[in-house]
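>>> Have a look at this fold, sequence not included:
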């Protein structure tokens, strides 16, 4: 039980970021954005949560909870009409005394031609 509780901050952080990425993706459904433009938009947003300072203060860490983050948007070859969206994130905070790298994969419909 304590091991699960120790991982909750990571789960909450990734869930919150995933929720916002899904909202941005939903706003783009039906648009004519290609993979590169969507990837640029998602990366611009997720980079707003990143500070590369090695030891940020509590206030900065609260507004920029990630040490690094990247979004990759790929075409799904066996499922035309959808993109695969991958999120890679490294949070500032440590639990259990180890560095953690988080990732998440989702699918998004492409615009209809």
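Cool, the structure landed. Keep in mind the model is a prediction, meaning the values are calculated, not measured.
>>> going forward, measure contacts and count neighbours with C-alpha atoms only.
Fine.
>>> Nearest residue to the middle of this structure?
In the chain, the centroid-proximal residue (Cα atoms, centre = their mean) is residue 87; its distance is 4.0 Å.
>>> Tell me the spatial nearest neighbour of it, not counting adjacent residues.
In space, and not counting its chain neighbours, residue 87 is closest to residue 71: 4.6 Å by Cα to Cα, 6 or more residues apart in numbering.
>>> And the longest helix anywhere in the chain, what does it pack against?
In the chain, with assignment by DSSP state H, the single longest helix is helix 2-27. Applying 3 or more Cα pairs under 8 Å, 6 or more residues apart in numbering; DSSP states H and E, one finds that helix 2-27 contacts strand 102-109.
>>> and here's the other structure:
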């Protein structure tokens, strides 16, 4: 477990930012699709698809792949759930590590 701690920290940081950004968007009347596009555009700035890039580039762009799916929460109009799929560049024992994060996004202000 301790060897996976770096991945837990990375996912926690992305989760924190994701929720903070959506909290700041409360009251903007953003649709599900707009929220998904906004979050995917944001997370794409941390993605580098080049596996042979130098370590300095991989440190600057820590994700190999990233995607955020946003869905409405049934029975809660205006509330969304974001599912982020993250794959960091760094690998553990030559096995690729993929992480999935689920977060409920705050509803719009009333």
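All right, it came through fine. From a predicted model like this one, the values you see are computed outputs, not experimental measurements.
>>> Run through who's touching the next helix-or-strand element following the longest helix of structure 1.
Per DSSP states H and E, the first helix or strand lying C-terminal to helix 2-27 of structure 1 is helix 35-47. Contacts of helix 35-47 of structure 1 from elsewhere in the structure, counted by Cα atoms under 8 Å, 6 or more residues apart in numbering, are 21, 24, 68, 69, 70, 71, 72, 73, 74, 75, 83.
>>> Filter these down to the buried ones and hand me the PyMOL line.
Selecting only the buried entries of those in PyMOL, with 16 or more other Cα atoms under 10 Å as the criterion:
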select buried, resi 21+68+69+70+71+72+73+74+75+83
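>>> could you dump the contacts of helix 35-47 of structure 1 to a markdown table with distance to residue 96 of structure 1 and secondary structure?
Output for the contacts of helix 35-47 of structure 1, formatted as a markdown table (distance: Cα to Cα, whole Å; DSSP: H, G, I helix; E, B strand; the rest coil):
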| residue | distance to residue 96 of structure 1 | secondary structure |
| --- | --- | --- |
| 21 | 28 | helix |
| 24 | 33 | helix |
| 68 | 20 | strand |
| 69 | 21 | strand |
| 70 | 24 | strand |
| 71 | 26 | strand |
| 72 | 28 | strand |
| 73 | 31 | strand |
| 74 | 33 | strand |
| 75 | 37 | strand |
| 83 | 35 | strand |
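>>> sorry, back to before: and the residue nearest to residue 87 of structure 1? What does it align with in structure 2?
Alignment note (TM-score structural alignment): residue 71 of structure 1 maps to residue 68 of structure 2.
>>> Same check on residue 88 of structure 1?
Matched by TM-score structural alignment, residue 88 of structure 1 corresponds to residue 85 in structure 2.
>>> Could you do residue 53 of structure 1 as well?
With TM-score structural alignment as the criterion, residue 53 of structure 1 lines up with residue 50 in structure 2.
>>> Appreciated, that's everything.
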